[in-house]
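1. coords below, sequence missing:
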């Protein structure tokens, strides 16, 4: 009976801790500033294309840009192409790098560990809150792109990369799948950031380290001499969502990306636990 009561109490406290963490995260001006910056990208892109004297031709600009004037859905998809290599990872680096190191620098980490949730549950809460931000970040780009795209270019039947035509409902589903792919891409980076955050008490340093690591991984992914390494980089499948815009959908890249990110989450989650469980918390 006592064991069951203790377990229930720990779960209740864990839920309360997660709710508190989410409130803190989404009440910060920094969080909303980053989401606003992400939202501005599809808006600026759509306005520029709309005001342009000539619509972009095939092969001009980022992928799918030439489809923007045909259907507003492609504003959201193209915006995800633009934000995934740099802007989304930067925001995730800020949030994940600040998870543990930020608490340590503020002197609040020791008080969090006094609670019965313990170190493991605190790590889980921090990671889940970062995942929530990943969903919010990619969702912001997707939703803003849909809204501005519909307002400036309208919606209707969309022509896929395979040449097939789909209706509005299917177009929404396809764009949601692209958003899900991008969100999953950020989960491995979030786990890397959580681990790095356990290594230091300087939140800014952890954020910078995660951002630099992201850039390095993408640079390595461009070197043909390291082709053997490319499938193991967490950035390898970041832009591999074109198959979700074909008929029928080819799920290979989506599932391979999900498995790769799951491996990163498991590996760096274990490293974070190993480091954090033995870390001397003095602040």
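-> Happy to help now that I have it. These numbers come from a predicted model, not from an experiment. Residues are numbered from 1 along each chain as shown.
2. rest of the way, CA atoms for contacts and neighbours
-> Noted.
3. from what I can see residue 276 touches residue 119, true?
-> Yes. Shown here, residue 276 and residue 119 form a contact pair, counting by Cα atoms under 8 Å, at 7.2 Å.
4. included below, for side-by-side comparison, is a second structure:
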């Protein structure tokens, strides 16, 4: 059975269909064992870092290892930030790539895509719901790393006022707010990658291929961003601002990097979303 774009544009969309579809999408996503396995693996990163530092018999020299690792033993609040720094280059893009690459291709592979299109929702609404699910996972994944890091830090290390990169000292409460802002910054950083995964997912019925392509692009973007010969290209790479949250650890906070990152990711979302709709709206769904 083949469903053309015209075949699915006829049913009238009833109010509330989109919200019910979104609720169903989130329920399916967060009931999957794969989703919980990835979130547990992400939670294990800050716990591993905290335990390794706690059991270490020597102090970590400044400048060695991930950012802020040398401060973990002095203040447990740095565990969450250090874990986020560790997870940004590989672990978070890996899990986000799996979820985003599975959005459309996974449904096609299971043979459920045509039934979703027969429902009075429309292709653009289905794309929006699928992308919203990927965004929800970005938020959940980042929050998992931050929460596990905070918990491990509180349990294993002393907690106290935090000294910022600018040399100013802030209270525990304000430092928690800064950690949440960093987590939000990183969640926003992953929105462009999610849109790329959604776009790739519309081109294939093989979810593993879409997942792999999305993850490879995340790695390639970071490699290109480290080549000085391609400095002209760096501002256009979706990974360029992934670790640019240092301004959130200064007093007063500067929002320039946050705004630049959000604008770049919004550009990728807009372009990839438009291309995904152009491809998906003309796609004959066979499964």
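-> On my side now, so go ahead. What you see is a predicted model; the values in this text were computed from it and never measured.
5. and the alignment partner in the second structure of residue 120 of the first structure, what does it touch?
-> Matched by TM-score structural alignment, residue 120 of the first structure corresponds to residue 124 in the second structure. Shown in contact with residue 124 of the second structure (Cα atoms under 8 Å, 6 or more residues apart in numbering): 277, 281.
6. can you give me the helices in the stretch 101-250 of the second structure?
-> Taking DSSP state H, counting those that start in this stretch as the criterion, the stretch 101-250 of the second structure contains helices spanning 105-110, 113-118, 123-156, 172-189, 191-201, 207-225.
7. and those helices, which is most packed in?
-> By mean neighbour count, with neighbours taken as mean count of other Cα atoms under 10 Å, helix 191-201 ranks first of these at a mean of 29.
8. with the first structure superposed, average distance for it?
-> Here the mean offset of helix 191-201 of the second structure against the first structure after fitting is 0.3 Å, by mean Cα distance after the TM-score superposition for the first structure.
9. next, format the helices of the stretch 101-250 of the second structure as a markdown table and append distance to residue 59 of the second structure.
-> Below are the helices of the stretch 101-250 of the second structure laid out as a markdown table (distance: least, Cα to Cα, whole Å):
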| stretch | distance to residue 59 of the second structure |
| --- | --- |
| helix 105-110 | 47 |
| helix 113-118 | 54 |
| helix 123-156 | 15 |
| helix 172-189 | 23 |
| helix 191-201 | 37 |
| helix 207-225 | 30 |
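10. out of the ones you listed, nearest to residue 34 of the second structure?
-> The closest approach between residue 34 of the second structure and any of these, judged by Cα to Cα, belongs to helix 123-156 at 12.1 Å.
11. please state the offset of that closest one from the chain centre?
-> Chain-centre distance of helix 123-156 of the second structure: 7 Å, with Cα atoms, centre = their mean, to the nearest Å.
12. average distance between that helix and the first structure?
-> By mean Cα distance after the TM-score superposition for the first structure, the fitted helix 123-156 of the second structure averages 0.3 Å away from its aligned residues in the first structure.
13. what range in the second structure matches stretch 67-75 of the first structure?
-> With TM-score structural alignment as the criterion, stretch 67-75 of the first structure aligns to 71-79.
14. give me the contacts around the matching stretch.
-> Here stretch 71-79 of the second structure has contacts from 46, 49-50, 53-54, 68-69, 149-150, 152-154, 156-160, 162, 175-176, using Cα under 8 Å, 6+ apart.
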